[in-house]
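A.B. asks: Can you look at this prediction? I've put the sequence above it.
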Amino acid sequence: MTTVPSPPAPPTATRPGVVARTGLYAVLAVNAAVVAWFFARAGFASNALIVIGRLLGLYGALVMAFQLVLVARLPWLDRRIGMDRLTSWHRWTGFALLWTLLGHVVFIAFGYADGTGTGPVGEIVDLAGTTEGILRAVVAFGVLLVVGAVSARSARRRLAYETWHFVHLYSYVAVVLAFTHQVAVGTTFTSSPAATAYWYALWGVALGSVAVGRLVLPLWRNHRHRFRVSAVVPESDQVVSVYVTGRDLNELGARAGQFFLWRFLTKDRWWQANPFSLSAAPDGRTLRLTAKAVGDGSAALRHLKPGTRVFAEGPYGAFTALHRRRTDSLLIAGGVGVTPVRALLEDLDGHAVVIYRVAAERDAVLLGELRDLAVAKGAELHLVTGPPVPDRLAPRELARLVPDIADRDVFLCGPPPMMNAVLRTLDALGVPKPQIHFERFGLAG
């Protein structure tokens, strides 16, 4: 496939990921201080337990809003941090949210039960039946407990992604219920016009981010670009490449190394979205994905017909040349993880070394294209074959193949066990972490 990639940006001392993370931390810290200030301005209850409970509730609301921003798939954040890391942060802040809200419920229950003789459980039941907004809060907390339970790793491994995602959607119901609870009984919310305006603005930004990133942008992009399958090319018995065309693809902003959530609008698969990386650098006319048949969704790609309409969400991912720190690079791919690596090789300037790890040469997807690209780019290509043990990419072997590895950016993509092993090797060889770039493609975190 002949491409005309845009000139890659030169390495820069400014790390986009650091800028984005610092910005997120700063925004969170400022809002935490603002919440504390409004809380203090509203005055304190006579019962210390109620004071602590109310403060925990406010910080629970702040964390909930922050969670929404993390999974809103805003392009600026996604290209600098990556969907995998944003999703992971969302998961861990979710558990922090559960503990914060649990503390809110416990302190409020014991605080209001103090001196009444009804006990904390009885007090919650009484408040739910007599005070507006409390019952909604109890339901919201129950929903979040269920979502948290299915998000635990032991439960997540037993659930299909579609099932997990369906259950997770109920967290938006919990968000709405929690907000209405805050409006109904939040003393800080109504303590002053400034506090009311702040909380409305906070929730507006959080919910607006989700609406824009998850709904408005995908709908607008698909309406504008009108994606369709133009060709389906088998690469081997198990691997197929799908070419997608559309209008004004040069204005899509896709970069080599990124991925889309592809939804092919056939009668039996229109509802299923799968993440596949671009396997060639975008040229403004065509997008190409290459996938191995490991499930029903990827196996069905072979039977797509040219002209099939496509609903594509993206581009997503921070596995791009935007994050380069050095002029030269090392690209390490395992199995079908070669697809974004092959695209990156087109986009990178400077000297590149490519290491492709497979069990046998027959498993090397797109090997012919890699060889042609390596010749055209003046890159070194090493095909490393053999069983996982002994490790063919152990420190000694990798240092032999790439003696100047510590002076290169390293882009890594492959199966999780291989990636974990290579990351340990890179650490042992003293490769600075800012020069190591990888993404883990797990939508459920």
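C.D. replies: Done, it's in.
A.B. asks: Going by C-alpha atoms from here, please, whenever you check contacts or count neighbours.
C.D. replies: OK.
A.B. asks: hang on, residue 427 in a helix?
C.D. replies: Yes: applying DSSP: H, G, I helix; E, B strand; the rest coil, one finds residue 427 inside a helix.
A.B. asks: Quick check, central residue of the protein?
C.D. replies: The chain has residue 83 as the residue nearest its centroid, 2.0 Å off, counting by CA atoms, centre = their mean.
A.B. asks: try this one side by side with the last:
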Amino acid sequence: MSTSFATHRVAYRRARPVRAWWRDVAGLTAWLSVLFVVALWVSGRGLQDLGSPAGFLTSAGRLTGLLSADLLLLQVLLMARIPWVERSYGQDELARRHRLTGFTSITLLAAHVVLISLGYAMTDRSGLLGEVWLLVTTYAGMLLATAGTAALVMVAVTSVRAARRRLRYESWHLLHLYAYLGAGLALPHQLWTGADFTASPVATAFWWTAYGAAAGAVLVFRLGLPVWLNARHRLVVDQVVREGPGVVSVYLRGRQLERLPVAAGQFFIWRFRSGPGWTRGKPFSLSAAPDGHRLRITAKDLGPGSRRLARLRPGTRALFEGPYGRLTGTVRKGRKLAMFASGIGITPLRALLADLPHRPGEAVLFHRAGRPADLLFRRELEDLAERRGIRIHYLLGRRSRDRASWLPANYAPVPDHQVLRHLVPDIADHDVYVCGPDAWTEAVLACARRAGVPADRVHSERFGW
């Protein structure tokens, strides 16, 4: 059973509220970079060179190469953990955009290779394979670019869903780091032989700035900031508590935790120095609101990363990256709250219920599990409900197999949105927070839309990879 968190929390440094214009600025900057790249191509006789077949292929190859390079840098920036970007979009949406940008970039890169090779072969009146060999072996930086392309192709192949299902998260994450190597190896070729990179001072300044921004963001936010926070707070395992079958909570203590800029609902990437494999990071949400003294994470045995938590010993050093995630009170629009949790998805919502201000009767929790024994934090939640006037609806048993529903099968005769309106008549006035498996979350989101909840009041974050 859980060890209770302090009822009276000390003041701690909260994450800054999300500003709506942060998202707009980030998105506008990305689109402007793409338009600027096209403008550079036009200014470099991109349109004039389309007149002949060889010129068309070469010019189109230049454009696809420029766009591929720009999207590759945007891809790096999307996952550089830039705090204001991450809090504006959330890691799940950034991951989706990163994936789309990455596949588009590698497709344009393949088109660049094919078009340039065909264009040069047609100009030189040589065979295609011979021209490719000549390009790779004689042009400055091309051997490095070829190695970089191979690294990027490997990352793209292992990111296809069918391949990802065969890999552990830790293995996939390690392979994914080769994208940085690919981007770095491509740089010499672009700066030494890419005419569009050196054709004008404006082009040179743009590309050096773009590469510098991408490299700087990675160095500062993915490396420098975590190193500084870990040195400052020095987290260690304080206690490991078994919560239920295959579920454990880890309590962590450290220095100056009241100064850690974290909010209830966020997660960290954790590494515990407890033996072989400790360098592989794993994301776990806080399962209790920060109290300035300790942090708590809770995980279910879903693989090697989460399984090793049960074997941790007090005093084990914990290294972390974060906090990340936008499933917090900063996105809240009103006072009333409706929380929907399934399985281990209760962890961030339990923290939010304890942290977010509301009056008695203004918060409701739907807690989904297959059986009563699988209801995590039941005693804690019922204590919270009694103290703060929270209504709890337990959703136990199998779900219907005949339709995509978030409700148990015994609700099947009635449409989901009608059940929701019956249980919470003013659901449209609530901020809806959802956390659970993807299919279940989709069912809840669809139900909330049909029940009339405005889109800006629905908040969810996926943790699948």
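C.D. replies: That came through, no problem. Predicted model only: the values in this text are computed from it and were never measured.
A.B. asks: TM-score, when you put one on top of the other?
C.D. replies: The TM-score (TM-score structural alignment, normalised by the length of the first structure) is 0.93; 438 aligned residues with a CA RMSD of 2.1 Å.
A.B. asks: one step back: what is the burial count for the spatially closest residue to the residue nearest to the centre of the first structure that is not a sequence neighbour?
C.D. replies: Using CA to CA, 6 or more residues apart in numbering and skipping residues adjacent in sequence, the residue nearest residue 83 of the first structure is residue 317, 5.8 Å away. Around residue 317 of the first structure there are 29 other residues, counting by other CA atoms under 10 Å.
A.B. asks: Could you pull out the helices in the stretch 101-250 of the first structure for me?
C.D. replies: For the stretch 101-250 of the first structure, applying DSSP state H, counting those that start in this stretch gives helices covering 119-130, 134-151, 153-156, 161-168, 170-185, 193-211, 217-225.
A.B. asks: could these be laid out in JSON lines, adding mean neighbour count and distance to residue 52 of the first structure?
C.D. replies: Shown next, in JSON lines, are these (neighbours: other CA atoms under 10 Å; distance: least, CA to CA, whole Å):
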{"stretch": "helix 119-130", "mean neighbour count": "16", "distance to residue 52 of the first structure": "15"}
{"stretch": "helix 134-151", "mean neighbour count": "19", "distance to residue 52 of the first structure": "17"}
{"stretch": "helix 153-156", "mean neighbour count": "12", "distance to residue 52 of the first structure": "31"}
{"stretch": "helix 161-168", "mean neighbour count": "14", "distance to residue 52 of the first structure": "29"}
{"stretch": "helix 170-185", "mean neighbour count": "18", "distance to residue 52 of the first structure": "16"}
{"stretch": "helix 193-211", "mean neighbour count": "16", "distance to residue 52 of the first structure": "19"}
{"stretch": "helix 217-225", "mean neighbour count": "15", "distance to residue 52 of the first structure": "40"}
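A.B. asks: Nearest to residue 310 of the first structure among these would be which one?
C.D. replies: helix 217-225 (8.3 Å; CA to CA).
A.B. asks: Need the counterpart of residue 71 of the second structure in the first structure.
C.D. replies: Here residue 71 of the second structure is matched to residue 63 in the first structure, going by TM-score structural alignment.
A.B. asks: gap between the most far-flung residue of the second structure relative to its centre and residue 173 of the second structure?
C.D. replies: Centroid-distance maximum for the second structure: residue 125 at 48.2 Å, with CA atoms, centre = their mean. Per CA to CA, to the nearest Å, residue 125 of the second structure is found 44 Å from residue 173 of the second structure.
A.B. asks: what does residue 355 of the second structure give?
C.D. replies: From residue 355 of the second structure to residue 173 of the second structure the distance is 32 Å (CA to CA).
A.B. asks: Could you count how many residues lie near the nearest residue to residue 346 of the second structure once chain neighbours are set aside?
C.D. replies: In space, and not counting its chain neighbours, residue 346 of the second structure is closest to residue 435: 6.9 Å by CA to CA, 6+ apart. Residue 435 of the second structure has 25 neighbouring residues, counting by other CA under 10 Å.
A.B. asks: mind checking what residue 435 of the second structure lines up with in the first structure?
C.D. replies: Aligned partner of residue 435 of the second structure by TM-score structural alignment: residue 413.
A.B. asks: Mind checking what secondary structure residue 262 of the first structure has?
C.D. replies: strand.
A.B. asks: still on that earlier bit, and the match of residue 435 of the second structure, what is it in contact with?
C.D. replies: Shown in contact with residue 413 of the first structure (CA atoms under 8 Å, 6 or more residues apart in numbering): 332, 333, 334, 337, 338, 340, 341, 419, 438, 439.
A.B. asks: Hmm, the third one is touching residue 411, no?
C.D. replies: Going back to what we said before, that points to residue 334 of the first structure. No: using CA atoms under 8 Å, residue 334 of the first structure is not in contact with residue 411; the gap is 11.5 Å.
A.B. asks: just to revisit the earlier point, doesn't the match of residue 71 of the second structure belong to a helix?
C.D. replies: Yes: with three-state DSSP as the criterion, residue 63 of the first structure is located in a helix.
A.B. asks: I'd like the distance between the nearest residue to it once chain neighbours are set aside and residue 381 of the first structure.
C.D. replies: In this structure, residue 63 of the first structure finds its nearest non-sequential neighbour in residue 97, 6.2 Å apart by CA to CA, 6+ apart. Using CA to CA, one gets 47 Å for the distance from residue 97 of the first structure to residue 381 of the first structure.
A.B. asks: Perfect, I'm done here.
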